[in-house]
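Asker: With the sequence up front, the predicted model follows.
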Amino acid sequence: AHAGWRGVAAGVLDRTLDAMADLGAEAPTAVLGPCIHAPCYAFGEQDLDEVAAVLGDEVRGTTASGAPALDLPAAVRTALARRQVPLRTEPACTACGAATWYSHRARAEVGRMAHLTWIEP
């Protein structure tokens, strides 16, 4: 599933896991691909309070300049931990990695990334 902060806070990961279970999936694992990280993700206090009310204060971070920030990887990790889903995280920050990754949030760029998923026997 692809989800930004609103989707994670609204439960898109739970709904995705429920749909997978309905299709017979057992013991799913998750991978969080490159995304924007807290040091680069200044976030409004009101929105941050809303996300923290759903997922806990672990989602609160600070930017490199000390402003309030959303820790999106922590939000995903928290949501998946509640369902006991193991998570592998790609450490790349799309905002910091301008040479490699697109970031609409950081640079108003439009670009596409692809992710592959497969079932191992």
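Answerer: Received the coordinates, thanks.
Asker: Only C-alpha atoms from now on, for both contacts and neighbour counts.
Answerer: Noted.
Asker: which residues does the closest residue to residue 68 other than its chain neighbours contact?
Answerer: Counting by CA to CA, 6 or more residues apart in numbering, residue 68 lies nearest to residue 62, which is 4.7 Å off, once chain neighbours are set aside. Contact analysis of residue 62 by CA atoms under 8 Å, 6 or more residues apart in numbering lists 38, 39, 42, 68, 69, 70.
Asker: Could you tell me which residues make contact with the first one?
Answerer: With contacts defined as CA under 8 Å, 6+ apart, the neighbours of residue 38 are 61, 62, 63, 69, 70, 71, 72.
Asker: Below is an additional structure, to be compared with the one above:
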Amino acid sequence: MSEGVDVIRSAALGGVPHGFLGRRGGASSGVTAGLDMGRRGAELIGPELAENRRRAVAAVLPGADLRTLWQVHSAEVVTVGAEWNEDARPHADALVTDRPGVLLGILTADCAPVLFADPAAGVVGAAHAGWKGALAGVTDRTIDAMEAIGADRSRIAAAIGPCIARASYEVDDAFLTRFCEADAESDRFFAPGRAGHHRFDLEAYVAARLARAGIGRIEALGLDTYAAPARFYSYRRATHRGEPDYGRQIALIGLPPAERIG
């Protein structure tokens, strides 16, 4: 793709370097053409991934050290310090840090990317909130981990990036039951669908979990990955189309080397 990297920013996160990146502006070709940040699939070989990572960092926080995870749809959170091996990245679904010059990255392809910042404390976080992780409390655990290194939830702002929207997310009765057994009020995140099925609002569910955890400033961007094939990758869309692979976009947040965040 010839156009530049698509960087979507949140007003809630202010001047903290961050961005929800789409598929535009990358080096990958084939069915996952664009800024595919995934690590598997025949369409994305080493040189293409390295170039896509370079472009992503340059678009958000040039010169930063990118840190990502082996995501497993869990509620596990990693605190990023001085020691890190990107080739042996931890199995988890959220990262937090207070280290300047570090850029946290979360990959998604329908799941909700959530970015967090407490600029006063100099602490940021990023979470991969698919339905499993969201239900298990990955956002709650991320807030706890941020507070453990100096943040205060009363100051934390959070933004929910592009993810599959309710209109595109059909689930069955068992899925609805799982959420309602965890919290009887969860039925408000489901709309009626065809017989035995429902439409789940992942974004609204994540926003509600954040609010319940005490986060006062929350921005949901309202961008549907499934419905925008030219802009975003989508696992469900690729599956429905019978495509051999699907791409992953990245959400990034970090602290600049300088102490001050504008």
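Answerer: Arrived safely, thanks for sending. As the structure is a computational prediction, the values presented were derived from the model and not from experiment.
Asker: Which position in the first structure pairs with residue 164 of the second structure?
Answerer: Counting by TM-score structural alignment, residue 164 of the second structure lines up with residue 36 in the first structure.
Asker: number of nearby residues for its match?
Answerer: 25 (other CA atoms under 10 Å).
Asker: contacting residues for it?
Answerer: 72, 93, 94, 95, 103.
Asker: ok, it to residue 22 of the first structure distance?
Answerer: Remark: distance between residue 36 of the first structure and residue 22 of the first structure (CA to CA, to the nearest Å) = 31 Å.
Asker: closest to residue 55 of the first structure among the contacts of residue 62 of the first structure?
Answerer: Among the contacts of residue 62 of the first structure, residue 70 lies closest to residue 55 of the first structure (CA to CA), at 11.4 Å.
Asker: list the contacts for the corresponding residue of the second structure for that closest one?
Answerer: In the second structure, the residue equivalent to residue 70 of the first structure is residue 200, according to TM-score structural alignment. Residue 200 of the second structure is in contact with 165, 166, 167, 169, 170, 171, 189, 190, 191, counting by CA under 8 Å, 6+ apart.
Asker: Now do the helices in the second structure.
Answerer: 46-60, 131-136, 138-148, 173-182, 202-212, 235-241 (DSSP state H).
Asker: want to try JSON lines for those helices, with mean neighbour count and distance to residue 114 of the second structure as columns?
Answerer: Converted to JSON lines, those look like this (neighbours: other CA atoms under 10 Å; distance: least, CA to CA, whole Å):
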{"stretch": "helix 46-60", "mean neighbour count": "18", "distance to residue 114 of the second structure": "16"}
{"stretch": "helix 131-136", "mean neighbour count": "19", "distance to residue 114 of the second structure": "11"}
{"stretch": "helix 138-148", "mean neighbour count": "22", "distance to residue 114 of the second structure": "8"}
{"stretch": "helix 173-182", "mean neighbour count": "14", "distance to residue 114 of the second structure": "20"}
{"stretch": "helix 202-212", "mean neighbour count": "19", "distance to residue 114 of the second structure": "9"}
{"stretch": "helix 235-241", "mean neighbour count": "15", "distance to residue 114 of the second structure": "18"}
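Asker: Adding distance to residue 79 of the second structure, write these out as a markdown table.
Answerer: Below are these laid out as a markdown table (distance: least, CA to CA, whole Å):
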| stretch | distance to residue 79 of the second structure |
| --- | --- |
| helix 46-60 | 20 |
| helix 131-136 | 17 |
| helix 138-148 | 7 |
| helix 173-182 | 28 |
| helix 202-212 | 19 |
| helix 235-241 | 28 |
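Asker: Now which residue in the second structure aligns to residue 45 of the first structure?
Answerer: Superposed on the second structure with TM-score structural alignment, residue 45 of the first structure falls opposite residue 173.
Asker: Residue most distant from the centroid, the first structure?
Answerer: The centre of the first structure is farthest from one residue, residue 121, which by CA atoms, centre = their mean lies 27.2 Å away.
Asker: Tell me how far it lies from residue 80 of the first structure.
Answerer: Look at residue 121 of the first structure and residue 80 of the first structure: by CA to CA, they are 23 Å apart.
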